[in-house]
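1. Sharing a sequence plus its predicted fold:
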Amino acid sequence: DGVAAIVDDSFTKCFNKATPTVWNFNFYLFPLWLAGLVVRYVVLFPIRLAFLLSTFFTFNVVFFLSRLLLPKSAFKTRFEKLIVRCICICWVASWTAVITCHGPRPVASKGRVWVSNHTSMIDWLVLSQVTPFATVMQKHPGWLGVIQTYIMDGFGCIYFNRKEAKDREKVALRIKDYVKNDGGFPLLIFPEGTCVNNRYSTMFKKGAFELDAAVCPIAIKYNKIFVDAFWSSRTQSFGMHLVELMTSWAVVADVYFLETQHKQP
């Protein structure tokens, strides 16, 4: 019993992906499941992929031209926020996502930082289709790194490299400077520091709470009725994770913007 309790309380359960419930086990349900499989992979997936690629390319060209041609101004900031939001809306639409928001929408201001639980890289997209966020994230290789470098850099995202020991201090200074000087976009931090399966939550790293800034909590709860939105980078590439989302019927989630918290004296 003692060993069983230790195994049950293991930290690793925070990173276990939910096992799908098997329901296509008899002769009258299997044809329905098979028909749904064909619709999702043969009909919906190509349409969603074509929509995502075309809109993503279009809005990114507009964003690049804005960065290149428009002078720095309040109009440019508002325009680029709109483009970023449109990009995120297109990503979310490619999963036929149903996102229900609760509470007041975030507004960028000095001395505030937003913190959220972290299930997948799509968390940023889910939140930024409501209000575009600058965020703190790991620098990724490949096509995801290209997006970070040429698009997300444009609105103040802060990157870190887990392999660099001195990177933490540099990132902490950049975060403090961003919060103090108001970078234009609300700053979002995922204090868990890794993706967790949305059933549990790991201990938050304290850095986000030592900025001498008001903390605005956000809770994202995914409904696993159609797909498990948890991304385990150890077992699945982000590209395959997106394919999994785009071949599901829908991504369903609730987003709770909670009351601002202030550090007690």
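-> Received it, and whenever you're ready, just let me know what you need.
2. Please count neighbours and contacts with C-alpha atoms only from this point.
-> Will do.
3. how far away is L242 from A50?
-> 14 Å (CA to CA, to the nearest Å).
4. Which one's more surrounded, the two?
-> L242 (17 against 12; other CA atoms under 10 Å).
5. element containing that one, please.
-> helix 238-246 (DSSP states H and E).
6. those strands in this protein, which residues are they?
-> 98-102, 112-116, 134-138, 158-160, 187-189, 214-223, 252-257 (DSSP state E).
7. ok, structure two:
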Amino acid sequence: MGRKGKNRKPSMMRTGSRRLDEENGLNSSHNLSGIGLEFNRTKTYMNLVSNEIAAELRKEEKIRVSEDTCGHGLMRDVLDITSTLEEGVSAIVDDSFTKCFNKASKTVWNFNAYLFPFWLAGVFVRYLVLFPLRLVWLLSSFFVLNVLFALSRMLLPKSDFKFRLNTIIVHLISFCWVASWSAVIQCHGPKPTSSNGRVYVSNHTSMIDWLVLSQVTPFATVMQKHPGWLGLVQTYIMDGFGCVYFNRKDAKDREKVAQTIKERVNNSHGKFPLLIFPEGTCVNNRYTTMFKKGAFELDCAVCPVAVKYNKIFVDAFWSSRTQSFTMHLFELMTSWAVVADVYFLEPQYKREGETSIEFASRVQQMIAKKAQLKIVPWNGMLKYFKPSPKLCEQKREIFGTAIKARLQAEGTAPKED
């Protein structure tokens, strides 16, 4: 068809994803993006990515315009636009990136004379009976347990007894949260334990992942610092659990947090096991995005954890771009139940000659297979990347230049004033 040996054109998203991945590989020992803790990109860096994408497009367009193997006529004119059509159609038909962050569509089943009364009764029970009871239970138990936890931290000396007591309290706190959703969680595999040289990694669907796992065994985790009431909980309560926080808006946090994580992995006596989400962002539990390699460069055992939610009653995915965490909790607390399976897999070690990227990919495949997730080659942080207007304008200029060149070759181009 006049395109001998021509490879498929890389999309703008793939080029941007590759550029982010290349940056992740630089100075990985102090680069938090390697463990899924990517910080906001500077304006200069975003322009660099946009310029690189534009350069790829110009190169591809130049090759396409220079090809004249079809001679002339209708066939050549059709081939002139196939590249542009391919890009647009593939973005619609094969959009494997956006699918990673879409909530499950709700099936309409209740609008008939037989089922509507039962659905209406269910709404009454869930919103006017279960939700108030769950809210009172959560607030009261959360307050009492956190007072006990604070007293334990302030009054008791550091000892094995204090650690065991704090473990029980944190376990109960997580249980109270999970009970407020009437959660049904089935665990598979050996129960996690705290030991030096070991880190746990899991797929990431929502912030409740930490609560779901901590009601089995309390974990300390690495998480972004949030504003509002959630930030207060992180500062005054979860800080006592040994959690490590970062702020994507402050690039100075990189070295500090990276060093804290390394020290924590090598000295975990009297502390909760460390849990890391290598994806770095919440994905909808149908897909799994690229695992960052930093969590697999800590020279320790990596224990995979697969979390699979059943969407029979509610979709546990938290889309932070469209929904606040408060509304996310409200959605969970007004559902019948949250149903999930948790799989604790065997510890994995880096094999001889295996790179960190290959190690991360191998662990990701284990988690994806157990949780029945589809692996996609995207950097999840691309959902925060917005192509600049300059890039869109460059794309228009490239296409316009190609059309103008073709018209000039035929002698039908309009004359410029």
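-> Here it is on my side, so go on. As the structure is a prediction and not an experimental result, all values here were calculated from the model.
8. Buried residues, the helix holding L242 of the first structure. List them.
-> For helix 238-246 of the first structure, a neighbour-count test (16 or more other CA atoms under 10 Å) marks F238, H241, L242, L245, M246 as buried.
9. Give me the range in the second structure that it lines up against.
-> On the second structure, the counterpart of helix 238-246 of the first structure by TM-score structural alignment is residues 325-333.
10. Over to stretch 188-204 of the first structure?
-> Counting by TM-score structural alignment, stretch 188-204 of the first structure sits on residues 275-291 of the second structure.
11. can you give me the helices in the stretch 51-200 of the second structure?
-> 74-93, 116-125, 131-155, 160-179 (DSSP state H, counting those that start in this stretch).
12. Pick the most buried one from the ones you listed.
-> helix 160-179 (a mean of 19; mean count of other CA atoms under 10 Å).
13. by how many degrees do that one and strand 184-188 diverge?
-> Here helix 160-179 of the second structure runs at an angle of 130 degrees relative to strand 184-188 (axes from the mean of the first three to the mean of the last three CA atoms, to 10 degrees).
14. which strands and helices sit next to helix 160-179 of the second structure?
-> helix 131-155, helix 208-214 (3 or more CA pairs under 8 Å, 6 or more residues apart in numbering; DSSP states H and E).
15. Report the mean deviation for that helix after fitting onto the first structure.
-> For helix 160-179 of the second structure, the mean deviation from the first structure after alignment is 0.4 Å (mean CA distance after the TM-score superposition for the first structure).
16. wait, what's in contact with the most centrally placed residue in the first structure?
-> For the first structure, the residue nearest the mean C-alpha position is D123 (1.9 Å; CA atoms, centre = their mean). Residues near D123 of the first structure by CA atoms under 8 Å, 6 or more residues apart in numbering: I220.
17. Now distance to K81 of the first structure and mean neighbour count too, for the strands of the first structure, in TSV please.
-> Formatted as TSV, those follow (distance: least, CA to CA, whole Å; neighbours: other CA atoms under 10 Å):
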stretch	distance to K81 of the first structure	mean neighbour count
strand 98-102	19	15
strand 112-116	17	24
strand 134-138	10	20
strand 158-160	17	20
strand 187-189	13	25
strand 214-223	20	19
strand 252-257	20	19
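18. Format those strands as CSV; extra columns: distance to V61 of the first structure.
-> Shown next, in CSV, are the strands of the first structure (distance: least, CA to CA, whole Å):
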stretch, distance to V61 of the first structure
strand 98-102, 27
strand 112-116, 29
strand 134-138, 20
strand 158-160, 22
strand 187-189, 24
strand 214-223, 31
strand 252-257, 30
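19. right, so of those strands, which gets closest to N60 of the first structure?
-> strand 134-138 (16.7 Å; CA to CA).
20. What span of the second structure is the closest one aligned with?
-> By TM-score structural alignment, strand 134-138 of the first structure lines up with residues 220-224 in the second structure.
21. Now do the matching stretch: distance to the chain's middle.
-> Centre-to-centre, stretch 220-224 of the second structure and its host chain are 14 Å apart (CA atoms, centre = their mean, to the nearest Å).
22. Quick one: average offset of that stretch versus the first structure, please.
-> Looks like 0.3 Å for stretch 220-224 of the second structure (mean CA distance after the TM-score superposition for the first structure).
23. thinking again about what came up before, so which of the strands of the first structure is nearest M203 of the first structure?
-> Comparing these by CA to CA, strand 112-116 comes nearest, at 12.3 Å.
24. What residues in the second structure pair up with that closest one?
-> Against the second structure, strand 112-116 of the first structure falls on residues 198-202 (TM-score structural alignment).
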